Structure formats: C-alpha cells, structure tokens
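Engineer: I'll drop the sequence and a predicted model, then ask my questions.
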Amino acid sequence: MHRFNAYRIFEKEGQVSARLVELGIDDLDPGEVLIRNSHSSVNYKDALAATGTGRVVRRFPVIGGVDVAGVVVTSGDTRFWEGEAVLVTGYGMGVEHDGGYAEYSRVPADWVVPLPLEMSSADAMAIGTAGFTAALAIMRMEQNGLKPANGPVVVVGASGGVGSVAVDLLAGLGYEVTAISGKDDQHEYMRHLGASQVLSRHTLEMGKKPLEKTIWAGAVDPVGGEMLAWLTRTMKQDGTIASCGLAAGIELHTTVMPFILRGISLLGIDSVQCPMALRRSVWERLASDMRPRHLKEMTRTIHFEQLPETFDALLKGAVKGRVVVEIQA
C-alpha cells in the first residue's frame, strides 16, 4: 500500500515537536481494525500533546489526534467489516497509540464505534471528544436526577468546544441555560446556541463564603480551578456539577459544606475510558434526541498544515467552538 501523510509528535532532549511525515501501514501501531480516515478534530488535549505544554503524551513518537472517523479497510474482528463507517475517540489515541491525524489508523477493535446511520463522519468529528464529553456530562447529570424543572443549568467556558456543544444540547433538551465565558465578544454566539443568559467571567462576583446564594440546579464545567470552587458554593439543594476539564487549573479549594448541607453532587466525567456500552449510548443520543442543532455554526474546517496555528490559538483561548480536520474525501 502506498505511503501516506501523518502528523507525528516527537521528543528530543526533552523538547516536544510535531510535523507532517510520510509513513507506511507497517509503521502504524498494531490493532485489529485498519481505518481509512476521512476526518479528525482538534481538542484541548490535542493542543497539549502536540506542543508539549501539558506533557500528556506517554510515548514518542506518536501520531497525534485523539479522534478519528472513517471507513474500515480491513478487520480481524467479525464485529466490523470492510466499508463500514466507524469512529474512535479517547482510549490511548494520540497520546500512547497512533491517533487520527493521519490518512490511515490501525486500532484495537474494542475501541471502535459504528458510526450512527443518521450521522456523517464530518458531523461526528465536529462533535468529537469535546462534544462527546458534553453529552456524557449531561447524561450523567440526568442519571443523577437533573431535569429541566429543577432550575437553570450553567455552562462554564461556554464558547469553547465542550461548552458550545453543552449549551446547544441543554437548550435543545428544554433546559434554561446560562453561559459563562471570558470572551466578551462571543455573547451573541452563545445566545444563538441557546443560552438564555450570558455572563462575563471578568465581572463575575464569586464571593468568599463557604455557601453563597443558591442559583444553579446543574453545571457543566470544563474549566476547573476557582470557577469550580464557586460552582460548589452556588448550587441549589441536590444540585449536580459535571466536572470535565482543567483549563483553569487542577486544584479545588472548597469545603464540605455544600455537599453535606445542600446535598450537591460532583460528578467526574471521564470520556477517555468510558465503558463501551455507555459510549455507544451517548453516540446514539447524539444522533437522535441530543443531536446538536447548530453544529455548522459552531464548526470550522482546517487541513493538516493549519494544525500548529490552531493549537497555539486554542491554548491562548482564541478558538471558538469546534475545529474539524479534513484528512481526505
């Protein structure tokens, strides 16, 4: 089989770099399923990996990209067949196993999800890990008792990848959504996605009491840090927070009071090792009742050569919504 393009991450003397290279199928990591990739996406984790900022790569060299969608070329597992449209997100993709920034991927069969019939590969990658994380967060909160009648739900980092999809999905499900963002020029964008109220992170009065005024029935937080601590202090009785990111830091300074006096729940959202049964359920809902309503408006498409500048912009907080990588038609 001919050689193909791949965006590979290297390390030399402690310095991480990434570049476009030519590889052959035999250069790929082992797996039962070989996929001809059509699309991938850019997530915060991808930017951390390719720039070395977050030290998330566990093995060098490795092809970047935690997401991929395409068509099966060959399969050594009877669950998948040649020509079947599939997707892969999470697991070790792009950090310890060759990822989706290549024209071909070879992965373990246990990582592969059949592409829902109602969804294109491009749409699947417009959703990607970020959108999957948002949907998983909402489903976990629903399982914990959240419903629209409980009260408003807040989405932090609402103009980013996880946040944009979360606002869209929650509004589509009938929730009253408040969006919080540090990008004051994106308020109209967030209202368009379905937010009934948009708050600026820069003017937010967080207070310092162990318990502040109750506001939120639910919260999707891909930010962490001080913002997550504030959310714990402002949840309604039996409110639920889905913690799914650390853009603002890994430390959490709060008290036990919101948990034992208001009965709030803090749910950890792990989209990487999500069990396959739940993973398939999330994707089926994303193709049905949780289908994003404004996917095209929140998505832009790039090619391989635009990855470096996109990573830099993402880490600087200058990327709105989702970014799809078009690999081949």
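Structural biologist: Everything's here; your move. Numbers count the residues shown, from 1 in each chain.

Engineer: can we go C-alpha only for contacts and neighbour counts from here?
Structural biologist: Fine.

Engineer: which other helices and strands does the longest helix anywhere in the chain contact?
Structural biologist: Ranked by residue count, the top helix of the chain under DSSP state H comes out as helix 121-143. Packing partners of helix 121-143 (3 or more CA pairs under 8 Å, 6 or more residues apart in numbering; DSSP states H and E): strand 33-42, strand 67-75, strand 85-89, helix 161-172, strand 216-221, strand 235-243, helix 276-286, strand 322-326.

Engineer: buried residues in the longest one?
Structural biologist: Translated: helix 161-172. Using 16 or more other CA atoms under 10 Å as the test for burial, helix 161-172 gives 161-172.

Engineer: also stretch 15-34?
Structural biologist: Going by neighbour count (16+ other CA under 10 Å), the buried part of stretch 15-34 is 16, 18-20, 23, 25, 28-29, 31-34.

Engineer: for comparison:
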Amino acid sequence: MSFLACRVFKDPDIRHELVQMETDELTEANTLIKVDYSSINYKDALAASGRGAIMKSFPLNAGVDLSGTVVESTDAALTAGDKVVVNGCGLGESFDGGLAEYARVDSQFVMKQPQGYSGRESMIIGTAGFTAALAIHRMENNGQTPDKGPIVVTGASGGVGSFAINLLSKKGYETVAVTSQASMHDYLQDLGATEVKTLSELELSDKPLAKAAYGGLIDNIGGETLSRLMASIDLWGNIACIGLAQSPKLQATVIPLILRGVSLLGVSSTNCPMGLRSELWNQFGQDMPLPDFDKILSQEIALKDVSPYFDELIDNKHRGRLIVNCQS
C-alpha cells in the first residue's frame, strides 16, 4: 500500500522530503494505524529541519503525535476500526512517526481515543497539551494550590505555554504569561492570563534569593531566565522544568530550594509511564478541564503542505497549535 509521508534523511546533512512509501517500509511493530491527524511540535520542527538532534536513526518519518484508526493489530486488545491516540514513547524519534498517512506502532504505546473529545481535538492537545497537563499534575501532586500565588509561564505563546495558561486559569490559578512578542498580549489574555509581561518587565533580580513574588513556575525556556526566576518563588512553590529554548544551562544556587522549600520538577512527556499517560489523557474534561480548542488552534494544514512550517515554528512565527490533517 503506497502512502505519503514526511520522511527525514541524513546524508550527511539532515533534511526532510515528502515521499511516497509502502507500508512494508515502516518500522516493524504489531499495530498498523491509518493516521487521521498529527501535529507539528517544536521537537518535530527541530527533527525535520535538522536544527536539533532528535532522531535516533535515519531515515524516519517525523511526528511525535498521531490520532487515527487501527487497520490491523496482533494485539487482542485492539481491533480494526478502533480510534486511537499515540504521543511520545519514541514516536518520530526511535521509530516512524505520525506525519504520514500510515504508521506502525507497538501496541504497548497505543491508547484508545478518550471519550469526551474527538481525534482531531486530541491532536490540538497533542504533546504540547499533554506536557502542560503533566506539569500541572506534578506540581499539584507536590502541593501546588491557587492560594500559594500566581504561576509564571515562560514561552507562553507556544503550544505548551498556551495550554498551561488556559488550563491553569480554568483551575482557578492566577497566571503571569511571559512573552517576547507584544502581538501576543491579547491572545494570552483571551486564554485566561491574569497578566502578560515581557522578561524585562519581570525585573528579575540576580540575587540568590529575591522577593517571593510568585507561587510557582512552568518554564519552557531554561537558561538564565529559569535561574533567576528560581529566586522569586515563594515558600513551598514548585517549578516545572520543560524546555530549553533559551539555553539548556542552569546556573543557579540551591538557596531557594533549602531556604524556601522550592521544588524543581522535571517534566518528560516522551517517557511518561503509560499508566499515568493514559490517566492524564482521560482526565481532560473531568479532573483536568477541557481546553479552549478554538482559541489554542492556530492553523490546520494538509500533510502535503507541512514543509514551510518547521522553520517558521522554530523562529516563533506561530502561536498555539498547528495540526495536520493527514488524510486531506
């Protein structure tokens, strides 16, 4: 069976092409899925553009997310016609990903489509929304509550940041959305941000312990910003560390951790245990509110049109979420 895929090669430079391939060329696994929707995440853009070392082998189809329909599986728990979701777990990194009309995935990574929202809406959530939900879950499991004070969200106009602002506001938190783009202020306020600020407007101190101004932090950029914000988190607040858009380096002191009980929590959506992964996906619309899909969705595009969007996303030319209709 011939189908279209966004395939990434290394020869020796990393590049992607839209190619026709056969299902028997896909990574070996026990479940064949017809991909209805995928999405473009920052990680996908890094992989397909060659601007980041994401893929473990080549060639591979890009895409760390997919929602679709089971075509066939040797796992008795899955039958042809089942609607399913896959995100992370090596998809688009260790084996062929979701930016294709078909994907073959090991059934241990496949989840039934949660009730309460559609496969298309699953891809608006995607890895970005799942990561934001995982960050909030980790923070709340460690005692984060709205009465501890506002949560700062850096990289707020991106996929993870947009979901974090929207979900936190729906859960009753005050939020401070941090963005470098003045054009994003109205968008972030519409998602529920209490305040929208630039990094300079935060007036961050370079002292190891600054005024305790915030209850917690969801950080998407790392580097100096994370280091300095740590000093401004109040007693027993939590920091969810997600991204490294500014820098992977962390040059800080332990003083906020040992004098204020601040916790630094790592958030890894790729290898989140399947039990917790399934629990969080099924909590949307229940313990975790459903996001405002129409506000967070930036654009829906066809698979054949993905190429320009990789560099554009890395260069911060899009807000919220880009989803891909793989069957259009």
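Structural biologist: That came through fine. A quick note: this is a predicted structure, and the numbers were derived from the prediction, not measured.

Engineer: can you give me the TM-score here?
Structural biologist: The TM-score (TM-score structural alignment, normalised by the length of structure 2) is 0.97; 327 aligned residues with a CA RMSD of 1.1 Å.

Engineer: quick one on the thing from earlier: in structure 2, what range does the longest helix of structure 1 match?
Structural biologist: Aligning helix 121-143 of structure 1 against structure 2 (TM-score structural alignment) gives residues 119-141.

Engineer: can you tell me how far Leu211 of structure 1 is from Gly160 of structure 1?
Structural biologist: According to CA to CA, to the nearest Å, Leu211 of structure 1 stands 28 Å off from Gly160 of structure 1.

Engineer: mind checking how far the match of helix 121-143 of structure 1 is from the chain centre?
Structural biologist: The chain centre lies 7 Å from the centre of stretch 119-141 of structure 2; the measure is CA atoms, centre = their mean, to the nearest Å.

Engineer: do the same with stretch 226-235 of structure 2
Structural biologist: For stretch 226-235 of structure 2, the distance to the chain centre is 23 Å (CA atoms, centre = their mean).

Engineer: Lys197 of structure 2 matches what in structure 1?
Structural biologist: Using TM-score structural alignment, Lys197 of structure 2 sits opposite Leu199 in structure 1.

Engineer: the nearest residue to that match once chain neighbours are set aside: what's it in contact with?
Structural biologist: Excluding the flanking residues, the one nearest Leu199 of structure 1 by CA to CA, 6 or more residues apart in numbering is Ile180, at 4.8 Å. Counting by CA atoms under 8 Å, 6 or more residues apart in numbering, Ile180 of structure 1 makes contact with 154-158, 198-201.

Engineer: among those, which lie within strands?
Structural biologist: Among those, DSSP state E puts 154-156, 198-200 in strands.

Engineer: separate out the buried members of those.
Structural biologist: Buried among those by 16+ other CA under 10 Å: 154-156, 198-199.

Engineer: can these go into a markdown table with extra columns for distance to Gln186 of structure 1?
Structural biologist: Shown next, in a markdown table, are these (distance: CA to CA, whole Å):
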| residue | distance to Gln186 of structure 1 |
| --- | --- |
| Val154 | 16 |
| Val155 | 14 |
| Val156 | 13 |
| Val198 | 9 |
| Leu199 | 11 |
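
Engineer: quick check, nearest of those to Arg291 of structure 1?
Structural biologist: Val155 (17.9 Å; CA to CA).

Engineer: re the thing from before, mean per-residue distance, the match of helix 121-143 of structure 1 to structure 1?
Structural biologist: Aligned to structure 1 and superposed, stretch 119-141 of structure 2 gives a mean residue distance of 0.5 Å (mean CA distance after the TM-score superposition for structure 1).

Engineer: for that stretch, which positions count as buried?
Structural biologist: Quick answer for stretch 119-141 of structure 2 (16+ other CA under 10 Å): 119-139.

Engineer: ok, stretch 140-148 of structure 2 next?
Structural biologist: Buried-residue list, stretch 140-148 of structure 2, by 16+ other CA under 10 Å: 144-146, 148.

Engineer: gap between it and the chain center?
Structural biologist: Relative to its chain's centre, stretch 140-148 of structure 2 lies at 22 Å (CA atoms, centre = their mean).

Engineer: got a list of contacts for it?
Structural biologist: With CA under 8 Å, 6+ apart as the test, stretch 140-148 of structure 2 has contacts from 172-174, 214-216, 234, 236-238.

Engineer: okay, which residue is most central for structure 1?
Structural biologist: Centroid-nearest residue in structure 1: Ala130, 1.4 Å away (criterion: CA atoms, centre = their mean).

Engineer: the closest residue to that residue other than its chain neighbours: what's it in contact with?
Structural biologist: Nearest non-adjacent residue to Ala130 of structure 1, counting by CA to CA, 6+ apart: Val162, 4.6 Å away. Val162 of structure 1 is in contact with 130-131, 133-134, 222, 321, counting by CA under 8 Å, 6+ apart.

Engineer: now do 6 Å
Structural biologist: Val162 of structure 1 sits next to 130-131, 134 when contact means CA atoms under 6 Å, 6 or more residues apart in numbering.

Engineer: that one -> structure 2?
Structural biologist: Superposed on structure 2 with TM-score structural alignment, Val162 of structure 1 falls opposite Val160.

Engineer: what kind of secondary structure is Ile301 of structure 2 in?
Structural biologist: Here Ile301 of structure 2 is recorded as strand under DSSP: H, G, I helix; E, B strand; the rest coil.

Engineer: pretty sure it sits against Val324.
Structural biologist: Yes. Here Ile301 of structure 2 lies in contact with Val324, judged by CA atoms under 6 Å, at a distance of 5.0 Å.

Engineer: ok so, going back, mind putting the helices and strands packed on helix 121-143 of structure 1 in TSV, distance to His97 of structure 1 included?
Structural biologist: Compiled in TSV, these are given as follows (distance: least, CA to CA, whole Å):
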stretch	distance to His97 of structure 1
strand 33-42	13
strand 67-75	12
strand 85-89	12
helix 161-172	23
strand 216-221	28
strand 235-243	26
helix 276-286	18
strand 322-326	19
